[in-house]
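In: sharing a sequence plus its predicted fold:
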Amino acid sequence: MKIHELKTINPYFTDMWLMKKRFEVRFNDRNFKIGEILNLTWDKVDIQKGRVILEETKNGERRQVPLAGKALDLITQHQAKRVICSKFLFPDTKTYKKPIDIRSAWNAALKRSGIKDFRFHDLRHCCASYLAMNGCTIVEIAGVLGHKTLQMAKRYSHLSDSHLSEVVSKMNEKILG
């Protein structure tokens, strides 16, 4: 999915401020898995150091996720408006005792934006691909996504045809002048 297509989803969350913020954090810092961002609790967020500590990850290892730029700004803004009675960053708005369920809001936003066949998890593939196309090494991509193996990071990274054409063009320009 192209970056301009991803940006078209966000306006469709206008009826759900928390969903919009959650998507913006995910969009701006795509190294979170859906379960990780939904289950985030305030005690695992360190705004001063710009990081989130994930104790329970898919691979069973503790992981630090750096927060920077827009994602850090969004979480800082969100903290100022947080619901004090909830430990979750994005609580269910009825009880505040559990994380919010995003499925219906996500599906509705995709439908309104005209985007088909795109899962929330696909944002991680987009993250890896954009990192690769912007010069990050496979080791850096694995680190950002929290992958134990380079093979897994490779599986997530996809180079677009236009990017490959641009790379060949740049090479030809340097070699042939």
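Out: Cool, the structure landed.
In: CA only for contacts and neighbour counts going forward, please
Out: Will do.
In: number of residues surrounding residue 172?
Out: 11 (other C-alpha atoms under 10 Å).
In: then residue 3?
Out: Residue 3: 9 neighbours (other C-alpha under 10 Å).
In: likewise for the one 10 residues further on?
Out: Close neighbours of residue 13, defined as other C-alpha under 10 Å, add up to 20.
In: my guess is it meets residue 102, correct?
Out: No - look at residue 13 against residue 102 with C-alpha atoms under 8 Å: they stay out of range, at 10.8 Å.
In: which neighbours do those two share?
Out: Contact criterion C-alpha atoms under 8 Å, 6 or more residues apart in numbering; residues shared by residue 13 and residue 102: residue 19.
In: separation between residue 123 and residue 4?
Out: Distance of residue 123 to residue 4, given as C-alpha to C-alpha, to the nearest Å: 13 Å.
In: between those two, which one's more packed in?
Out: Neighbour count, other C-alpha under 10 Å: between residue 123 and residue 4, residue 123 has more, with 21 against 8.
In: element containing the more buried one?
Out: Element membership for residue 123 (DSSP states H and E) is helix 122-133.
In: now do stretch 28-39: everything it contacts.
Out: 22, 26, 54, 57, 65, 67, 70-71, 88-90, 99-100, 120-121, 123-124, 127, 144-146.
In: quick one: buried ones out of the residues you listed?
Out: By neighbour count, with 16 or more other C-alpha atoms under 10 Å, the contacts of stretch 28-39 hold 22, 26, 54, 65, 67, 71, 88-90, 99-100, 123-124, 127, 144-146 as buried.
In: ok, structure two:
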Amino acid sequence: WIRYAGLDGKIVYESSGSEKFRDAEALLIRRKQGVKEGKQPHIKRIANYTFGQLAEQYLEWIKGRQASVNVKRSVISKHLERYANIPLRMFTTAVVEQLQSELIGKDYRNAYTNKVLRVLKGMFTKAVEWDYVEDETLRRVRKVRLLREDKHLRYLSIDECQALINACSPYLRPIVIIALYTGMRKSEILNLKWSNIDLANNLILLDRTKNGERREIPINATARNALLTLPRRLDGGLVFSKPRTGKPVRNVNVAFNLACKRAKIIDFRFHDCRHTFASQLVMSGVDLATVSSLLGHKHIAMTMRYSHLAPAHRAKAVEILDEALNGNYTKTIQSGVCR
């Protein structure tokens, strides 16, 4: 904090918005120079907002803007609610690092720990935009580095896919089939409505996706048959709802983990169904650009994680060049390999 006399002679106390002495000193020099020049400093007054007030406003703001609202609500409720009565300006790098350490100590995956911190950082970014807190607090929160994530991809073989489907309860089976045969995210499946499904053209049309862009997903025969086994709502409502109450399904983790146990499949999460979809496509020779489009990736760099699964196809591409350069170019084209 700095202290100086304003044009009217009254003592002014002002936060420098920094923990560094030189920053406070530089601000004090600017303020005194302004007073000498006859300028009354304009000080932005920020109310003493609490984290609970920010959380309430943030959750209201992301409604309709982000498809991950339920995920973020869950993160805030499970890990951040304890900060509800703490003023935002009290958040320091140490507070955030302590949260990170606690999550690591509870054996959460690095990816999940990073997800919690990303939610927190996103909230403080909006807090600065809304003048709930000063920039320095955001800098302190952002200072905490994310953990290195395990990039290992877990995907199922063809036989394992069938074993998992067979092990599912009748209620869970169509959900898992849609996941394996379309590559849709869990939130996209559980929020899927009949009004999003065009059976005449075998398409699923998603308006609200993770990256905010519209996506068309082709339905193959297996996925179509799974949908046809379900009772169709005339109002175009949810495809998957609780059998007894008709209410939305929030999660299927318990039933899914039980199915994996029955099928003797270990270390496999629901999201890995999406990895299985992409991995099997790449290993079947589908190009990465097409896989990227089907997954709804905003950038193909996200799809490159699957590129190592296609070494045989890269070798085949080089063989095509070998045939072409050795005078077999016409034969190669006629075989339908080169397009």
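Out: Yep, it's here. Quantities reported herein were computed from a predicted structural model and do not represent experimental measurements.
In: before we move on, back to that, which ones among the buried ones among the contacts of stretch 28-39 of structure 1 are found in strands?
Out: In this view, these that belong to strands under DSSP state E are 54, 65.
In: could you tell me how many residues sit around residue 56 of structure 2?
Out: Neighbours of residue 56 of structure 2 (other C-alpha under 10 Å): 12.
In: which element is it on?
Out: Counting by DSSP H and E, residue 56 of structure 2 is found in helix 51-62.
In: other SSEs contacting whichever helix or strand comes after that helix?
Out: Downstream of helix 51-62 of structure 2, the next assigned helix or strand under DSSP H and E is helix 69-75. Counting contacts by 3 or more C-alpha pairs under 8 Å, 6 or more residues apart in numbering; DSSP states H and E, helix 69-75 of structure 2 packs against helix 51-62, helix 110-129.
In: quick one: map residue 110 of structure 2 onto structure 1.
Out: For residue 110 of structure 2, the aligned position in structure 1 is a gap, per TM-score structural alignment.
In: tell me if I'm right that residue 110 of structure 2 and residue 100 touch.
Out: No - taking C-alpha under 8 Å as the definition, residue 110 of structure 2 is not a contact partner of residue 100, at 9.6 Å.
In: okay, those two: which has more neighbours?
Out: More crowded of residue 110 of structure 2 and residue 100, by other C-alpha under 10 Å: residue 100, with 20 against 16.
In: circling back: TSV for the helices and strands packed on helix 69-75 of structure 2, including distance to residue 104 of structure 2?
Out: Formatted as TSV, the helices and strands packed on helix 69-75 of structure 2 follow (distance: least, C-alpha to C-alpha, whole Å):
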stretch	distance to residue 104 of structure 2
helix 51-62	23
helix 110-129	7
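In: out of these, which gets nearest to residue 196 of structure 2?
Out: Of all those, helix 51-62 sits nearest to residue 196 of structure 2, with 21.9 Å by C-alpha to C-alpha.
In: matching residues in structure 1 for that closest one?
Out: Counting by TM-score structural alignment, helix 51-62 of structure 2 has no counterpart in structure 1.
In: please say which position in structure 1 residue 164 of structure 2 maps to.
Out: That one, residue 164 of structure 2, aligns with residue 9 by TM-score structural alignment.
In: so who does that match touch?
Out: By C-alpha under 8 Å, 6+ apart, the neighbours of residue 9 of structure 1 are 109-110, 113, 115.
In: let's see it at 10 Å
Out: 20, 23-24, 106, 108-115 (C-alpha atoms under 10 Å, 6 or more residues apart in numbering).
In: likewise for residue 264 of structure 2?
Out: So residue 264 of structure 2 contacts 160, 163-164, 167, 258 (C-alpha under 10 Å, 6+ apart).
In: nearest to residue 312 of structure 2, of these?
Out: Distances from residue 312 of structure 2 to those, taken by C-alpha to C-alpha, are shortest for residue 160, at 22.2 Å.
In: what helix or strand is the closest one located in?
Out: Assigned by DSSP H and E, residue 160 of structure 2 falls in helix 158-167.
In: in that helix, what counts as buried?
Out: Buried, per 16+ other C-alpha under 10 Å, within helix 158-167 of structure 2: 161, 163-165, 167.
In: run through who's touching stretch 64-71 of structure 1.
Out: 21-22, 24-32, 44-47, 49-55, 72-77, 143-146.
In: now swap in stretch 90-99 of structure 1 and tell me
Out: 18-19, 21-22, 35, 37-42, 78, 82-89, 100-102.
In: select only the buried ones of the contacts of residue 9 of structure 1 in PyMOL?
Out: Burial among these is assessed by 16+ other C-alpha under 10 Å; the matching PyMOL selection reads:
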select buried, resi 20+23+24+106+109+110+113
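In: show me the contacts of residue 9 of structure 1 that map onto helices.
Out: 20, 23-24, 106, 108-113 (DSSP state H).
In: and the residues you listed as TSV, adding distance to residue 134 of structure 1?
Out: Below are these laid out as TSV (distance: C-alpha to C-alpha, whole Å):
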residue	distance to residue 134 of structure 1
20	26
23	22
24	20
106	28
108	31
109	28
110	26
111	30
112	30
113	27
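In: which of the residues you listed lies closest to residue 170 of structure 1?
Out: Looking across these and measuring by C-alpha to C-alpha, the closest to residue 170 of structure 1 is residue 24, at 33.1 Å.
In: which residue in structure 2 aligns with that closest one?
Out: By TM-score structural alignment, residue 24 of structure 1 lines up with residue 177.
In: in contact with the closest residue to residue 213 of structure 2 other than its chain neighbours, which residues?
Out: In this structure, residue 213 of structure 2 finds its nearest non-sequential neighbour in residue 207, 6.8 Å apart by C-alpha to C-alpha, 6 or more residues apart in numbering. Contacts for residue 207 of structure 2 were tallied using C-alpha under 10 Å, 6+ apart; they are 67, 188, 196, 213-216.
In: buried ones among those residues?
Out: Neighbour-count burial (16+ other C-alpha under 10 Å) applied to those gives 67, 188, 196, 215-216.
In: would you mind measuring from the alignment partner in structure 2 of residue 51 of structure 1 to residue 26 of structure 2?
Out: Matched by TM-score structural alignment, residue 51 of structure 1 corresponds to residue 203 in structure 2. Distance, residue 203 of structure 2 to residue 26 of structure 2, using C-alpha to C-alpha: 61 Å.
In: could you check which of these two has the larger neighbour count?
Out: Shown here are residue 203 of structure 2 and residue 26; by other C-alpha under 10 Å, residue 203 has more neighbours (17 against 11).
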